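Undergrad: build me a model from this:
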Amino acid sequence: MENFKALYLPIGVPTFHKESIDQQFELSVSLLEGISLDIEMPPAPLLAIQDLISFLEGKACDLAIIQNNSFANSEYTSEILRRLDVDVLLWTLKEPVVDGGRLRLNSLTGAYSAGNLMHHLGKGNFEYIWGSPKDPEVVRKVSAVVAAARLKKDLRSMTLASIGHTPQGFGFGRGIDAEINRHFGMGHMAVEVRELMQKAKKLTEEECGDALREAESKMLHLHAIPKENVRDFVRLYKAYNDFIKENNIAAISSRCWPDFFVEFGTPVCGVLGLLNDNQLAAACEADAYGALSMLIGMRLSGQSVFFGDPVSLDKEENTVTYWHCGTAACSLAHPSKGAETGVHPNRKIGPTMEFGCKPAEHATVFRVGRKPDGSIRFFISKGRILDKPQQFLGTSLVFQCERPSMDFVDRSVRDGWEPHFIVAYQDIAEELRILGRLLNAEICEY
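TA: Predicted coordinates:
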């Protein structure tokens, strides 16, 4: 992946209170240094057009953080946008003193000048924050913008792989090369399931030794599964891993039923679970947009995410249960039991992951949705994951909504959302909102 870079552009004029200007600049630099080492900053505020032009000379970036260090007319922003066609965070500083005396910064008027210009230039899709560098809200917002802009850049060097086709009636997850490239800048490759099955069947036990040791170290009760199923599962895991490494894949959507049960004799569930445990986004039922949702959730939260169907709601408890046959990451298992394994609830073949997931005080339900016209939208909902036992055979978690669960379900069904969602073990709603806007996605909050 190419390196991400942001530029901090503290613009203004020297006719306001220089001591306040310098103080806010130093505080801002300290904040930005704490957020990322990939933000380039000038040695001093850019208080003249020529200073700004000189600093921008020969520079390129992925994000411009334009701060009205004091008032600046729209010529400053015009010079920036003429040289940089990038995403923008516009930052207004809080007036440091309101005492009936001199106006120290007048940053807010400068922000209106910049916003007006960007609106007229057709660049109104920018991020905005008001506040002091000491405000927690400012730290949170700037951090979220940097994280989202970085992920947007990273996605352009990633590849999504679709392994097999969606089953009949599951077309909602089918990936279309041109759309994935247009919306995310990602590559998309497709292979048939039989290719990986054939590779798996040719692997020897010696070649699969490391894969078996990893599985045994993470998956409990694997010894209770018939030896031939464990052997074939490990071969399949090795084949998937090799394919991913050879093609530099960031996320996969894999066909599962009926092929692996009928033609291979062992499910792919455990394979996807181990991949997810290694934070390689792996969605089942060939759901390409589900895999993309997992990838985004993993990158923004820094940990594995849950993938599943909404299968049950409890109005009194204000919860929705998410479940799937058994592809959850081992690290998501409730610590009281660990990452137990078992057999598929319908097909009675293993190994599959078999546990209830651990709780979390902050969680986010998310989905990249495809609209009828081919454009995208983001489903975002904040809540928490309750400390609950396994709800059904397979893997499950119980999500407590911030809003009434009945309304949550009613609205999302009426709005036509796909039946697969991811649940991230962190509040990443702000990062998702920003990323969605950067990608021109419709933001839908529940």
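Undergrad: CA only for contacts and neighbour counts going forward, please
TA: Noted.
Undergrad: residue 381 in helix, strand or coil?
TA: Of the three states, residue 381 takes strand under DSSP: H, G, I helix; E, B strand; the rest coil.
Undergrad: and it, how many neighbours?
TA: Applying other C-alpha atoms under 10 Å, we find 21 residues neighbouring residue 381.
Undergrad: need the contact list for it.
TA: Going by C-alpha atoms under 8 Å, 6 or more residues apart in numbering, residue 381 touches 364, 365, 366, 401, 402, 429, 445, 446.
Undergrad: for residue 377, same thing?
TA: 368, 369, 370, 371, 436, 441, 442, 443, 444.
Undergrad: the fifth one - how many residues pack around it?
TA: The number of residues packed around residue 436, counting by other C-alpha under 10 Å, is 21.
Undergrad: for comparison, sequence B:
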Amino acid sequence: MLNYHVRIGLVPIRRDVTPRPGIFNWEKAEERCAAAVAYIEEHFTSENVSFVDLKGINDVDVLYSDKDVDAVIERFQAEKVDAVFLINGNFGNEEVAGAVAKAIGKPVLLWGPQDTVFEPDGTRYTDSQCGLFGMSRQLQRMNVPFTYIENCRIEDPIFTEGFLRFVGVACAVKNFKGMRVAQVGMRPKPFCSVIFNESDLMDKFDIHVIPVNLAVIQDKYRRILETRKDELAAGVAKLRGMYEIDDLSEPVLDKVYAFVLLYQEIFEEYNVAAVSAECWTAMQLMLGAMPCAAYPLLADMGYIIGCESDMHATLTQVVLKCLTLGQKKPFLGEFTTRHPSDRNVELLWHCGPFAYSLKKQGTEAKMVNMRQWMQVEDGHFTVARIDQNHGSYSIAVCECDSAEGPYTFGSYMWGRFKDLPTVERKLIEGPYIHHMSEIEGSLTDSIREFCKYVPALTFDGLD
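TA: A predicted model of the protein is given here:
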């Protein structure tokens, strides 16, 4: 399963300057560093975010000398931090900032509090913004990618927005690199569009594809039907409470819910973060049922399962969900057909895998031939897809708002784009396909930052 907890190493820094009373003194910088660390730990510690600070590293709990760099690195490595936050207390120490960031090798956030004290005699104490320019240049020289929150007061909304965005980015980087993804079955024969390169994913992203043979699926599925009848009965009752069920689905509801139990076993046994699965061809022939209406339940339980063996869509959904710390649910709404009268509105649709909790309030949900029919709740959405062309990987990103459109079958929403013809042309000219993934919220800036830390993935803004 995915891990949405992010552990951040806080590095308050000051320049090791010669003491000059009334100007650029150590004490003012140290006070600002201590206040920033205390504020961050008080206001941003949560079930998803924890911190490692420099308490006890030296007498002032602030990094200013080369001699303390190794101790900071050792602490962060021992505590397994997922990111580093460089907090510039005065005009900074470029050497120690670069050394720590380079050694840890995790996403880096750079910020310094805005100076607010200007004495009547002209005295200034810290000049934090000045130091940010030098520190950023040192990071660039050392080939350390970083995220920047512009110089501001720590209470300003821009700080909160920037910090929380960075936390999501760090979460996505943490889960993406080294991820294990199960591949259940093969792609449907006609779907050349979802071909992927397993070796590339390992070489470029350290992503490990774990094959799951359909013979294993068949054996597990039959055992579940035979030995877990009470759980299946409870699952059938749940499905009946969720959907208006047609005559084709009613006789096989236990088989539909068996897929929920099956995939829970797959995630646990194979220790994977996500699954890319064959769904509507071999499953029906082999097991006499399809998993389409099981996927909505699994999505609401927190599992990511990409249908139609689309590995790239599965990876995209992992990134999107991690950027929200697991709080929002991505869905695979493919570009299907243009609105009959509005050229900037597109049908984002699939046969039934969207999380049930995304259902539009006041509308009904049906199960038709083991597939979920429902409309997604209104909102603003990020639309994205990871894909590749001859080994060059990129992620297409744009945004849309929900729109009114004709009723249709399956799981769907109508999305209004700023310039749909441009988006359409870009997808056609590649290297993308219609299988886009959506998630509520505006994540374009987050995805752009994410790509900084995944050098083999290029940001491609469609807007």
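Undergrad: after superposition, what is the TM-score?
TA: In this superposition the chains share a TM-score of 0.86, using TM-score structural alignment, normalised by the length of structure 1; 434 aligned residues with a C-alpha RMSD of 2.9 Å.
Undergrad: ok, back up a step: ok, the contacts of residue 377 of structure 1 in structure 2, which still hold?
TA: Of these, the contacts whose aligned counterparts also meet in structure 2 (both residues aligned by TM-score structural alignment, their matches' C-alpha atoms under 8 Å) are 368, 369, 370, 441, 442, 443, 444.
Undergrad: ok, the fifth one touching residue 436?
TA: Yes - judged on C-alpha atoms under 8 Å, residue 442 of structure 1 makes contact with residue 436 at a distance of 6.9 Å.
Undergrad: need the overlap of contacts for the two.
TA: With C-alpha under 8 Å, 6+ apart, residue 442 of structure 1 and residue 436 have common neighbours 377, 378.
Undergrad: which outside residues touch stretch 108-122 of structure 1?
TA: By C-alpha under 8 Å, 6+ apart, the list of residues contacting stretch 108-122 of structure 1 reads 68, 70-74, 77-78, 90-94, 124.
Undergrad: okay, and which of the residues you listed map to helices?
TA: 74, 77, 78 (DSSP state H).
Undergrad: quick one: map the second one onto structure 2.
TA: Alignment of residue 77 of structure 1 against structure 2 is given by TM-score structural alignment, with residue 97 as its counterpart.
Undergrad: show me what contacts its match?
TA: 13, 86, 135, 139.
Undergrad: select from the kept ones among the contacts of residue 377 of structure 1 the one having the most neighbours.
TA: residue 368 (27 neighbours).
Undergrad: quickly find the element holding that one.
TA: If you go by DSSP states H and E, residue 368 of structure 1 is part of strand 360-370.
Undergrad: can you pull the buried residues of that strand?
TA: Of the residues in strand 360-370 of structure 1, 363, 364, 365, 366, 367, 368, 369, 370 count as buried by neighbour count, 16 or more other C-alpha atoms under 10 Å.
Undergrad: do the same with stretch 275-285 of structure 2
TA: Here stretch 275-285 of structure 2 shows 275, 276, 277, 278, 279, 280, 282, 283 as buried, counting by 16+ other C-alpha under 10 Å.
Undergrad: and the two most separated of the residues you listed?
TA: Spanning the widest gap among the buried residues of stretch 275-285 of structure 2 are 275 and 282, at 16.2 Å by C-alpha to C-alpha.
Undergrad: residue ranges of the helices in the stretch 151-300 of structure 1, please?
TA: 177-184, 193-202, 209-218, 227-246, 259, 269-277, 288-301 (DSSP state H, counting those that start in this stretch).
Undergrad: could I get those as a markdown table with distance to residue 422 of structure 1?
TA: Converted to a markdown table, those look like this (distance: least, C-alpha to C-alpha, whole Å):
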| stretch | distance to residue 422 of structure 1 |
| --- | --- |
| helix 177-184 | 18 |
| helix 193-202 | 24 |
| helix 209-218 | 22 |
| helix 227-246 | 21 |
| helix 259 | 24 |
| helix 269-277 | 12 |
| helix 288-301 | 6 |
